[in-house]
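Asks: Sequence first, predicted coordinates after that:
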Amino acid sequence: MKLNWTLKPYPTLSLEELYALLRLRSEVFVVEQTCAFQDIDGQDQTALHLLGRTETGELAAYTRLFDAGDCYAQVSIGRVVVSPAYRRSGLGQELMHQSINACERAFGPQPIKIGAQLYLKAFYESFGFAQQGDVYLEDGIEHIYMLRP
């Protein structure tokens, strides 16, 4: 599937784009994963937002990217999400490739840190991420920190 990828700082997001990304995050992280948590966490304003849209404009994939010091000491990728309607198509891999490349373009080549759900460890390892530290609980879900040198 071919998506149109755009990378935008918060102030340049249209209302429609902001609504679509918040809706997708809520659909997956709150409803699908049955996890009541504060998704709107005050960090969107400092993030770069990577949006993958279909030819019809539907948001199919999304991440938010942070410069070193904004979220962690390292550059980071978070809120990695693919719409349920577009899963099992390789889009998650494309999203991570696009996210890593966008980090390198925006912040230069440097280590990237993520807080990953434990069950996705092997997925992230396929992109060069390695576990850093022990498993921790975040909103009742097992997570691990991972770093890509």
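Replies: Sure thing, it's come through.

Asks: For the rest of this, base every contact and every neighbour count on C-alpha atoms.
Replies: Will do.

Asks: where do the strands sit along this structure?
Replies: In the chain, the strands defined using DSSP state E lie at 4-9, 48-53, 59-66, 75-82, 112-117, 130-138, 141-148.

Asks: and the second one with strand 4-9, angle?
Replies: What that stands for is strand 48-53. 160 degrees (axes from the mean of the first three to the mean of the last three C-alpha atoms, to 10 degrees).

Asks: With the last one instead?
Replies: Taking the same axes, to 10 degrees, one finds strand 141-148 and strand 4-9 inclined to each other by 90 degrees.

Asks: Which positions within strand 141-148 qualify as buried?
Replies: For strand 141-148, burial by neighbour count (16 or more other C-alpha atoms under 10 Å) applies to H143, I144, Y145, M146, L147, R148.

Asks: alright, now check it against this:
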Amino acid sequence: MEITFKIKRFNELSTEELYSLLQLRSEVFVVEQNCVYQDIDGKDEKAIHVLGYYNNELVAYSRIFNKGYYFDEASIGRVIVSPKYRDKKFGHNLMRFSMNAIKENFNETTITISAQEYLKKFYESHGFIQTSEMYLEDDIPHIQMKKN
């Protein structure tokens, strides 16, 4: 069985979908990475949400933004795959789907991201190049990366 994706604006999310995506983000970005930060940041309302399902369970997620919101270019953030499904390489499916969603929804192909530094090679495999020195975001090393 393959991963299947849904794309939804904030006001289209069901209560269950919103709960599931916030639960997954909390599981990884707060608990697994031991990082106390404000995940609910007031930006979800402006995002388009990419939801990846496997066996009817939310296992992958990202949110995408049009240019001018996070960066001068369109962007992808909160890229996440459930720890128990990382061996299936769903992150690659998620990135391909997210990049395509930016093209389809915003007619943009240039994308800038704020990537956790340890994932540099993963993002490079999707055509991103490092465009900044390392910086700390919530005490986690990040780099800015861009894909034209």
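Replies: Noted; the coordinates are in hand. In this text, all values refer to a predicted model and were calculated from it rather than measured experimentally.

Asks: if we can go back for a sec, just name the most buried of the strands of structure 1.
Replies: Neighbour counts (mean count of other C-alpha atoms under 10 Å) averaged over each of those peak at strand 59-66, with a mean of 25.

Asks: That one vs structure 2, average distance?
Replies: Following superposition, strand 59-66 of structure 1 is found to deviate from structure 2 by 0.3 Å on average (mean C-alpha distance after the TM-score superposition for structure 1).

Asks: could you say what helices and strands that strand packs with?
Replies: On a contact count with 3 or more C-alpha pairs under 8 Å, 6 or more residues apart in numbering; DSSP states H and E, strand 59-66 of structure 1 meets helix 15-25, strand 48-53, strand 75-82, helix 91-107.

Asks: and these as JSON lines, adding distance to L137 of structure 1?
Replies: Listed next are these as JSON lines, based on distance: least, C-alpha to C-alpha, whole Å:
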{"stretch": "helix 15-25", "distance to L137 of structure 1": "19"}
{"stretch": "strand 48-53", "distance to L137 of structure 1": "25"}
{"stretch": "strand 75-82", "distance to L137 of structure 1": "16"}
{"stretch": "helix 91-107", "distance to L137 of structure 1": "23"}
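
Asks: These: which one's closest to G133 of structure 1?
Replies: Nearest of those to G133 of structure 1, taken as C-alpha to C-alpha: strand 75-82 at 16.5 Å.

Asks: ok so, going back, reformat the strands of structure 1 as TSV; add distance to V30 of structure 1.
Replies: Output for those, formatted as TSV (distance: least, C-alpha to C-alpha, whole Å):
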stretch	distance to V30 of structure 1
strand 4-9	24
strand 48-53	19
strand 59-66	15
strand 75-82	12
strand 112-117	14
strand 130-138	13
strand 141-148	12
